[in-house]
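Peer 1: sequence and computational prediction follow.
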Amino acid sequence: MKKLALAVVAVGITVTSIAQDKTVQELMGESGKTIKKDESDTTVKIWKTGGMFNITLGQTSLTNWAAGGDQFSLNSNGLFNAHAFYKKDRHSWDNSIDLELGYINSTSLGTRKTNDRIDAISKYGYLLFDHIFLTGLFNFRSQFTQGYTYPNDTTKIKTSNFLAPAYVIVAAGLDWKPSPTFSLFLSPITSRWVIVNDDELSAKGAYGVDSGKTVRNEVGAYLSATVNREIIKNLTYKAKFDLFSNYKHNPQNIDLFMTNLLSMNVYKGFGFNIGADFIYDDDQKSFGKDKNSARLQVRQFIGIGYQRKF
């Protein structure tokens, strides 16, 4: 009887061990499987976020070079943009920021800035019908550091600084968004503040601000179109096109601000950028024979470097 009891206990322990081993094996097998989304799950993401970072570097050095040129030059440019889009029911909230800063250093000219931009925008919209949103918009645009023009190799004239100028736009209007990659906003009543927070520039009455003042308010009509689209795999086009007409002063002279950026990832983060920016500001009269004319400002660039999307 005693032997029979021992045998029963031994068999029980063996069966339990086998069952436990099988359970452990099943758990291990399940943990190694890839989790797949249920095809019946149609939940839409409320927030969509992303962005891109790009840095471009270039260097040239010459030694006993008969053709001539700078003995050494180094150029660098950094670009960062990010976005966060919210969409739920009839509500949408789009936020984006673009930052750029670039310099060139050479033995003959020293260090000069080649690019500088801060551009942040936030839009809240309520869907009325067929991709048309009743929208409120806030936009801030400026630059990081001091900027100069160079009439000759030994003379430089300050033309900008942080918050000099800066543009703050508050607008209400209609926003047409036929797709997630395109938006066209129109506001018949917009308030724009031009800020020149620099004593030297303010004293000159730069950017339309009265001499000695730091802020000028304008009321007018505003149009803004944005595109952020992947044309083909790894090739992205991003653009912004703004128009503003000041009802208070020369409304027929419309201010223009436009940026274009074509980015392509060629191999493991290394790629190229091609861009072109256009600005026309009727109050920025720093051109012409007597430095009292407004002109279309153009900047174009091509860069090869490292970029990372997230």
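Peer 2: Perfect, thanks for sending it. Numbering: from 1, shown residues only.
Peer 1: switch to C-alpha atoms for all contacts and neighbour counts from now on
Peer 2: Noted.
Peer 1: helix or strand: which one has residue 99?
Peer 2: Under the criterion of DSSP states H and E, residue 99 resides in strand 91-106.
Peer 1: quick one: the helix or strand that that strand is followed by to strand 91-106, angle?
Peer 2: Following strand 91-106 in sequence order, the next helix or strand is strand 110-129 (DSSP H and E). Relative orientation of strand 110-129 versus strand 91-106 (axes from the mean of the first three to the mean of the last three CA atoms, to 10 degrees): 170 degrees.
Peer 1: which residues are contacting strand 110-129?
Peer 2: Around strand 110-129, the neighbours that count as contacts under CA atoms under 8 Å, 6 or more residues apart in numbering are 77, 90-105, 133-145, 147, 175.
Peer 1: can you tell me which of these are buried?
Peer 2: 77, 92-105, 133-144, 147, 175 (16 or more other CA atoms under 10 Å).
Peer 1: how near is the residue positioned nearest the centre of the chain to residue 92?
Peer 2: Closest to where the C-alpha atoms of the chain average out (CA atoms, centre = their mean) is residue 98, at 2.5 Å. To residue 92, residue 98 is 20 Å away according to CA to CA, to the nearest Å.
Peer 1: is it correct that residue 308 is in contact with residue 52?
Peer 2: Yes. If you go by CA atoms under 8 Å, residue 308 and residue 52 touch, sitting 5.6 Å apart.
Peer 1: in addition, the following structure is provided for comparison:
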Amino acid sequence: MKKLVASLVIILSICSVRSYSQEIDTIPINTKDLNIKLKRSPLPSRQGPLNFEPVKLKPYVVNAKVNYWKTRTNIGINVNQAQFSNNWKGGGVNSVAVGGLLNYKAEYNKNSYSYVTEVILQYGKVKNKDQLQKKTNDRIFWDNKASFQLSKNWFFFGSVSFESQFDNGYRYYRDNNTQEEQQVLISRFMAPGYLTESIGFEYKPVKYFSTRIGTGTARQTFVLDSTVYDGKTNVYGVDKGKKFRNELAFQVVSSFDKDIFPNTNLKARYLMFVPYEDITWSKIDHRLDIAITAKINRFMNTSLTGVMLFDADTGTNKIQANQTLALGFGFTFPR
């Protein structure tokens, strides 16, 4: 019995010690006689309360405007010259050729509305020894298009374009008696000139490709100089004695403009004009313009351009074509 009581007393003592040790978090230590030196904090300390005062900040207004216009200008100048001595046995003829190009494009985009205007001016001439001067290139083209977005890839558009040339164009032949080169005027500024208005729908799946479907298209062909008739009763589809001809048609215009390689750009434009008054293959006009421009350095580039044209109103039922390869100086703004 005594052993049982002693065991209970021991168990109760152990439990009370454990509960007491769990309640105590710290143990006081008497540091009166201990030599303890505390290190001084390097941070400054301030005695007393800290006072905070509000600071009034003047709002700064940024005077910034959103520019919805994007413009780009390309200028190209090409020069070619060849000179031979009188005793040069390899054959050849002295020649000088000069060509110039100006391409300006401005684009406005805001919400679902967009407007694009593009101007292309091209002119070139070549002079060979003992021959008349001849044009290598001559074009004025101005295209304006306003469109409203209907869905992700479809737009409703209206466009107006103008096309003509700067200088006189001639047909060349040699006189049977003197064998000298002669020329006959066949075209000049506004003879012919083309003004085209079109409305319809445009499909643009990506930025570099688009197709216009002009269901309502009107084209006026102008011949303002009667000297280009040269005895003919009809030139460029305009009867002699009249100044212009109006046509209603269905028109398709496809455009492609993309850098296909580093520093190499491919630009193509295809136009099909189908007059409603006579929908036959011989009366459908086709025009394909292709230009490949490769940049050599900051100021020099080389370009290969070509045009394929089928238009019975120009006086032939065959495909017409021209091609130009040039090396020259090119400037782009903004760079």
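Peer 2: Received the coordinates, thanks. As the structure is a prediction and not an experimental result, all values here were calculated from the model.
Peer 1: which residue lines up with the residue nearest to the centre of the first structure in the second structure?
Peer 2: Aligned counterpart of residue 98 of the first structure in the second structure: residue 120 (TM-score structural alignment).
Peer 1: show me what contacts its match?
Peer 2: By CA under 8 Å, 6+ apart, the neighbours of residue 120 of the second structure are 101-104, 139-142.
Peer 1: same deal with residue 301 of the first structure?
Peer 2: Residue 301 of the first structure touches 273-276, counting by CA under 8 Å, 6+ apart.
Peer 1: which of those ranks first by neighbour count?
Peer 2: Most neighbours among those, by other CA atoms under 10 Å: residue 273, with 20 neighbours.
Peer 1: so where do the helices sit in the first structure?
Peer 2: 2-31, 199-203 (DSSP state H).
Peer 1: for the second structure, what's the longest strand?
Peer 2: For the second structure, the longest strand by residue count, based on DSSP state E, is strand 244-261.
Peer 1: and that strand, how far from the first structure on average?
Peer 2: Following the fit onto the first structure, the mean deviation recorded for strand 244-261 of the second structure is 1.0 Å by mean CA distance after the TM-score superposition for the first structure.
Peer 1: I would like the range of the first structure that aligns with that strand, please.
Peer 2: The alignment of strand 244-261 of the second structure onto the first structure (TM-score structural alignment) covers residues 215-232.
Peer 1: buried residues in that stretch?
Peer 2: Across stretch 215-232 of the first structure, burial judged by 16+ other CA under 10 Å covers 215, 218-227.
Peer 1: JSON lines for those residues, including distance to residue 16 of the first structure?
Peer 2: Shown next, in JSON lines, are those (distance: CA to CA, whole Å):
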{"residue": "215", "distance to residue 16 of the first structure": "82"}
{"residue": "218", "distance to residue 16 of the first structure": "83"}
{"residue": "219", "distance to residue 16 of the first structure": "82"}
{"residue": "220", "distance to residue 16 of the first structure": "82"}
{"residue": "221", "distance to residue 16 of the first structure": "80"}
{"residue": "222", "distance to residue 16 of the first structure": "77"}
{"residue": "223", "distance to residue 16 of the first structure": "75"}
{"residue": "224", "distance to residue 16 of the first structure": "71"}
{"residue": "225", "distance to residue 16 of the first structure": "70"}
{"residue": "226", "distance to residue 16 of the first structure": "66"}
{"residue": "227", "distance to residue 16 of the first structure": "64"}
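Peer 1: what's the most distant pair in those residues?
Peer 2: Looking at those by CA to CA, the two members farthest from one another are 215 and 227, with 30.8 Å of separation.
Peer 1: residue 81 of the second structure matches what in the first structure?
Peer 2: Residue 81 of the second structure maps onto residue 59 in the first structure, by TM-score structural alignment.
Peer 1: need the contact list for that match.
Peer 2: Counting by CA under 8 Å, 6+ apart, residue 59 of the first structure has contacts 72-75.
Peer 1: apply 10 Å and report the result again.
Peer 2: Residue 59 of the first structure is in contact with 72-76, 104-106, counting by CA atoms under 10 Å, 6 or more residues apart in numbering.
Peer 1: re earlier: winner for burial among the helices of the first structure?
Peer 2: helix 199-203 (a mean of 18; mean count of other CA atoms under 10 Å).
Peer 1: which elements pack onto that one?
Peer 2: strand 155-160 (3 or more CA pairs under 10 Å, 6 or more residues apart in numbering; DSSP states H and E).
Peer 1: which stretches in the stretch 201-335 of the second structure count as strands?
Peer 2: Using DSSP state E, counting those that start in this stretch, the strands of the stretch 201-335 of the second structure run over residues 209-222, 234-235, 238-239, 244-261, 264-275, 285-295, 300-310, 320-333.
Peer 1: in TSV: the ones you listed, plus distance to residue 10 of the second structure.
Peer 2: Below are the strands of the stretch 201-335 of the second structure laid out as TSV (distance: least, CA to CA, whole Å):
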stretch	distance to residue 10 of the second structure
strand 209-222	97
strand 234-235	132
strand 238-239	130
strand 244-261	95
strand 264-275	99
strand 285-295	101
strand 300-310	105
strand 320-333	100
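Peer 1: among those, which is the most enclosed?
Peer 2: Of these, strand 209-222 is the most buried (mean count of other CA under 10 Å), at a mean of 20.
Peer 1: leaving out sequence neighbours, find the closest residue to residue 267 of the second structure.
Peer 2: Spatial nearest neighbour of residue 267 of the second structure, excluding adjacent residues (CA to CA, 6 or more residues apart in numbering): residue 257 at 4.4 Å.
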